[in-house]
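K.L.:
Turn this into a structure:
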Amino acid sequence: MKKALISTQLKTKLLVILIISILLASALELYTFGIPSDFFGRWLNSFFVIFFLTTVTVLAIVPAINYTVNKAAGK
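P.N.:
You can find the predicted model right below:
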């Protein structure tokens, strides 16, 4: 049996981050610019930026800092 490339826990985290990013991007674009003719393009750009920054923070930076602090504390 093949091992899954992405675990169920990681899929769940990515889904939650995706939903939060969609909501934040929508709120930001609607509050700032309303619905102009180029809404979809701006929304897509802000979605990808928010999604990328949140994903890198949650899945890479926070665990790396946690690991470093635990190693330095001798745990």
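K.L.:
only C-alpha atoms for contact and neighbour calcs from this point on.
P.N.:
Will do.
K.L.:
And for the helix or strand where Val69 lies, what's in contact with it?
P.N.:
Element membership for Val69 (DSSP states H and E) is helix 62-73. In this structure, no residues lie in contact with helix 62-73 by Cα atoms under 8 Å, 6 or more residues apart in numbering.
K.L.:
Here is the second sequence; please produce its structure so I can put it next to the first one:
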Amino acid sequence: MAKSKKPVGKRPTTRKPAKKSFDRRGLLRQLLIIFLLSFFISTALIIYLFGMTDNFFSRLFWCILVIFLFIAIMVLGIIPVINYFGNKWLK
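P.N.:
Take a look at the predicted model:
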């Protein structure tokens, strides 16, 4: 009597998927977009509020810096963290 062999099939893999590599180009593109957005908002705000005064460029620099930091921290930091914990909690 011949023994019947079980069909050889694919075994389920127990490997974890590879981690995504850090996307430097995407981050630089996002930072550039955030900078341009903050530059145009700051310029419009400073010209509307104060006009072209003697200390226009120093006010513009600090306004760009503050708006850039607010937007960058929110878009690149707070929102992904909330999204991550929300996905973890819903699983």
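K.L.:
biggest helix in structure 2, by residue count?
P.N.:
Criterion DSSP state H: the longest helix present in structure 2 is helix 24-50.
K.L.:
center of structure 2 - which residue?
P.N.:
Closest to where the C-alpha atoms of structure 2 average out (Cα atoms, centre = their mean) is Leu76, at 3.6 Å.
K.L.:
Cys63 of structure 2 versus that residue, what's the distance?
P.N.:
19 Å (Cα to Cα, to the nearest Å).
K.L.:
Give me the mean deviation of the longest helix of structure 2 from structure 1.
P.N.:
Once fitted to structure 1, helix 24-50 of structure 2 is off its aligned match by 0.4 Å on average (mean Cα distance after the TM-score superposition for structure 1).
K.L.:
which residues in structure 1 does that helix match up with?
P.N.:
Mapped onto structure 1 using TM-score structural alignment, helix 24-50 of structure 2 spans residues 7-33.
K.L.:
What are the buried residues along that stretch?
P.N.:
By 16 or more other Cα atoms under 10 Å, the buried positions in stretch 7-33 of structure 1 come out as Leu14, Ile17, Leu18, Ile20, Ser21, Ile22, Leu24, Ala25, Ser26, Glu29.
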